[in-house]
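**Student:** Below are the sequence and a predicted model for it; my questions follow.
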Amino acid sequence: MKLDAPVTGGPCWTELGTSDLESAKRFYGTLFGWRSETDPRQEAGGYTIAHLGDAPVAALAPLYQESQPVAWNVSFAVSDADATARLVQETGGKVLVGPMDVFDVGRFVVALDPGGAAFQLWQPRTFPGAGVFNAPGALGWVELLTRDPARARDFYATLFGWTVSVSEHYTQWQVGGADFGGMITMDDKFPHEVPPHWLPYFAVEDVDAAAATATGAAGTVLMEPTSVPEGPRIAVLRDPQGAMFGVYRAADEK
């Protein structure tokens, strides 16, 4: 079973911080068929929501601070952002931003886990998160890349109540019995300058075609299309501004 809607403790949203919003709109529109709408309010700072049909699926936004990297960020739904932010600190993480209200749509926190991977908390009010999951062009999986997997397991289990399933090939996260993500240990194959991070994966109909489309739109293939043992066909891509993300074949995930 996979998540098909936002649930407390699970990923509910993903958003891109980019150095070139217009270029990002074009790239992801070409790759995923997204229709982007930028919030016209000055105080929204150019925040743009991407849609598949009428369903919101992700956000694109300018960089709001000089220190902010070009990157995709993953938000997890919580019932109380303030209480969860306190728990982040009590369990060895760090709160970078918030808790803060975002208009009337929700309450928001940016945090780091003990290994240094950034993630976000979202306490929904009028906006619960993505309107569709696991369909072509939509978020379907999130993956933590970390250099300290044991500490990460303890931290996220305490914070969100996740359970863990470990196989010969992979570590998976579940919430409420539903799989939604996994974890990879960053070994010597990862350059030292690459920090721990959360990587969103978007569903596509054809991974090889998506990789070719990304390359044709000035993106880069970081990991060539690969069929995972007992898993889906996947690839890892980078957009023209440098943000990394994954794609997987939607038909492989049930």
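**Tutor:** Sure, I can see it. Residues are numbered from 1 along each chain as shown.
**Student:** drop to CA atoms for contacts and neighbour counts, all remaining ones
**Tutor:** Fine.
**Student:** Isn't Arg233 up against Val207?
**Tutor:** Yes: here Arg233 reaches Val207: they are 6.8 Å apart, a contact under CA atoms under 8 Å.
**Student:** Which neighbours do the two have in common?
**Tutor:** By CA atoms under 8 Å, 6 or more residues apart in numbering, Arg233 and Val207 have these common neighbours: Pro225, Tyr248, Arg249.
**Student:** okay if I get those residues as TSV plus distance to Val194 and secondary structure?
**Tutor:** Formatted as TSV, the shared contacts of Arg233 and Val207 follow (distance: CA to CA, whole Å; DSSP: H, G, I helix; E, B strand; the rest coil):
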residue	distance to Val194	secondary structure
Pro225	21	strand
Tyr248	22	strand
Arg249	26	strand
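**Student:** Which of those sits closest to Val78?
**Tutor:** For the shared contacts of Arg233 and Val207, the closest approach to Val78 (CA to CA) belongs to Tyr248, at 26.6 Å.
**Student:** Check which helix or strand the residue lying closest to that closest one once chain neighbours are set aside maps to.
**Tutor:** Closest residue in space to Tyr248, ignoring its immediate chain neighbours: Ile234 at 4.3 Å, by CA to CA, 6 or more residues apart in numbering. Assessed by DSSP states H and E, Ile234 sits inside strand 233-238.
**Student:** So which elements touch that strand?
**Tutor:** Counting contacts by 3 or more CA pairs under 8 Å, 6 or more residues apart in numbering; DSSP states H and E, strand 233-238 is packed against helix 207-216, strand 220-227, strand 244-249.
**Student:** got another, please set it beside the one above:
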Amino acid sequence: MKIVKKYPDGVFSWIDLTTTDIAAAQAFYAGLFGWEVDEQPVGDSGVNYTNFRLNGYTVAGGGQMMPDMLAAGVPSNWMPYVNTDDIEATAARATAAGGVVFMPPMAVMDAGSMAFLQDPSGAAFGLWQPGNHIGAQVVNQPNALVWNELQTRDTEAAGAFYKQVFGWGQRTNDGYTMWDQDGRVQCGGLPLDPAWGDAVPSNWLTYFMVEDVDATAARLGELGGTAVHGPVDIEGMGRMMVAQDPQGATFAVIRFNGPVDEPPGEVEEVG
């Protein structure tokens, strides 16, 4: 297993789940991906936070949705975070580029600092400046984060925004956009289908790597989840499925036909 020790600036480094039922979500993802559940109190706030782990190493986080969000009807969701070494400066660039900072940078004890943003097309994402918590230690390996995909109503505006904020390079082929950081492709994007109407907002979709999409689809159903799209083959790429957990959070799973990029940044091999 390869463990990330430090992420480069401007790449996705963390994902976490905000859910209407954290206990049910813990059971679901433990069953689907074999994740271990490590729930810890957040200081003396009375709130707990879950670190999901593989072989003791972090893969994702999760927490119970706050009562005001529940009352407002906010759906369960996965949130991706981009690593930054200066969260205040990054948030300022996002505002200058036409984005919205809807939760300003705040310290999370000694773990690091976080902020929530929205790009000009309406897609939400987070920023993470690491302290003791570097982000996901396991990525680009089975049952862990491998890709994030922007589904947007304005690819051009989104591309300009992410270039200004993070310096991402961009190339588009057959309607699919890929963004790179310092030459390393790390996420993609595509236009939302107009046939979906306004019901689906611009969003970032998180992909988890699996070894067998069909077996994952079978477990998904047994655990109370729903296949939204697929399993389906993607020519020249692999096989994938878009799914929802029992609380309604959307994510995707994928098996690639060929090798997967190494985890980014400083990496150590263990085990």
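**Tutor:** Here it is on my side, so go on. These numbers were taken from a predicted model, which means no experiment stands behind them.
**Student:** Please work out the TM-score for the two chains.
**Tutor:** Overlay of the two chains. TM-score (TM-score structural alignment, normalised by the length of structure 1): 0.94; 251 aligned residues with a CA RMSD of 1.5 Å.
**Student:** returning to what we had before: any chance of the helices and strands packed on strand 233-238 of structure 1 in a markdown table, plus distance to Val88 of structure 1?
**Tutor:** Formatted as a markdown table, those follow (distance: least, CA to CA, whole Å):
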| stretch | distance to Val88 of structure 1 |
| --- | --- |
| helix 207-216 | 36 |
| strand 220-227 | 32 |
| strand 244-249 | 25 |
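**Student:** Compare these and give me the one nearest Tyr170 of structure 1.
**Tutor:** Closest among those, using CA to CA: strand 220-227, at 13.7 Å.
**Student:** quick one: that closest one aligns where in structure 2?
**Tutor:** Per TM-score structural alignment, the counterpart of strand 220-227 of structure 1 in structure 2 is residues 226-233.
**Student:** how much does that stretch stray from structure 1?
**Tutor:** Following superposition, stretch 226-233 of structure 2 is found to deviate from structure 1 by 0.8 Å on average (mean CA distance after the TM-score superposition for structure 1).
**Student:** buried ones in that stretch?
**Tutor:** Within stretch 226-233 of structure 2, the residues that qualify as buried are Thr226, Ala227, Pro231, counting by 16 or more other CA atoms under 10 Å.
**Student:** now do stretch 110-125 of structure 2
**Tutor:** Under 16+ other CA under 10 Å, the buried positions of stretch 110-125 of structure 2 are 112-125.
**Student:** Export those residues to JSON lines and append columns for distance to Glu235 of structure 2.
**Tutor:** Formatted as JSON lines, those follow (distance: CA to CA, whole Å):
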{"residue": "Gly112", "distance to Glu235 of structure 2": "40"}
{"residue": "Ser113", "distance to Glu235 of structure 2": "40"}
{"residue": "Met114", "distance to Glu235 of structure 2": "37"}
{"residue": "Ala115", "distance to Glu235 of structure 2": "37"}
{"residue": "Phe116", "distance to Glu235 of structure 2": "35"}
{"residue": "Leu117", "distance to Glu235 of structure 2": "33"}
{"residue": "Gln118", "distance to Glu235 of structure 2": "32"}
{"residue": "Asp119", "distance to Glu235 of structure 2": "30"}
{"residue": "Pro120", "distance to Glu235 of structure 2": "31"}
{"residue": "Ser121", "distance to Glu235 of structure 2": "28"}
{"residue": "Gly122", "distance to Glu235 of structure 2": "30"}
{"residue": "Ala123", "distance to Glu235 of structure 2": "27"}
{"residue": "Ala124", "distance to Glu235 of structure 2": "29"}
{"residue": "Phe125", "distance to Glu235 of structure 2": "29"}
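**Student:** for the host helix or strand of Asn148 of structure 2, the distance to its chain's centre please.
**Tutor:** Using DSSP H and E, Asn148 of structure 2 maps to strand 144-152. Relative to its parent chain, strand 144-152 of structure 2 has a centroid offset of 6 Å by CA atoms, centre = their mean, to the nearest Å.
**Student:** With structure 1 overlaid, report how far the helix or strand following it is off on average.
**Tutor:** Later in the chain than strand 144-152 of structure 2, the nearest helix or strand by DSSP H and E is helix 155-166. For helix 155-166 of structure 2, the mean deviation from structure 1 after alignment is 0.5 Å (mean CA distance after the TM-score superposition for structure 1).
**Student:** and for helix 155-166 of structure 2, what span of structure 1 is it aligned with?
**Tutor:** Going by TM-score structural alignment: helix 155-166 of structure 2 matches residues 149-160.
**Student:** Quick one: map Ala243 of structure 2 onto structure 1.
**Tutor:** Residue pairing (TM-score structural alignment): Ala243 of structure 2 is matched to Leu237 of structure 1.
**Student:** how far away is Ala243 of structure 2 from Asp86 of structure 2?
**Tutor:** Separation of Ala243 of structure 2 from Asp86 of structure 2 (CA to CA, to the nearest Å) stands at 34 Å.
**Student:** picking up where we left off before, now the strand holding Ile234 of structure 1 against strand 220-227, angle please.
**Tutor:** Strand 233-238 of structure 1 runs at 170 degrees relative to strand 220-227, counting by axes from the mean of the first three to the mean of the last three CA atoms, to 10 degrees.
**Student:** Which residue ranges of the stretch 51-200 of structure 1 form strands?
**Tutor:** Using DSSP state E, counting those that start in this stretch, the strands found in the stretch 51-200 of structure 1 span residues 55-62, 71-77, 94-102, 106-112, 118-124, 139-146, 163-166, 171-175, 178-185, 197-204.
**Student:** For the shortest one, which residues meet the burial criterion?
**Tutor:** Meaning strand 163-166 of structure 1. Neighbour counts over strand 163-166 of structure 1 (16+ other CA under 10 Å) mark Thr163, Val164 as buried.
**Student:** For that strand, give me the average deviation versus structure 2.
**Tutor:** Relative to structure 2, strand 163-166 of structure 1 is 1.5 Å off (mean CA distance after the TM-score superposition for structure 1).
**Student:** So which elements touch that strand?
**Tutor:** strand 171-175.
**Student:** which bit of structure 2 covers the strand it packs on?
**Tutor:** Against structure 2, strand 171-175 of structure 1 falls on residues 177-181 (TM-score structural alignment).
**Student:** For the matching stretch, which outside residues touch it?
**Tutor:** By CA under 8 Å, 6+ apart, the surrounding residues in contact with stretch 177-181 of structure 2 are 10-11, 166-172, 185-190.
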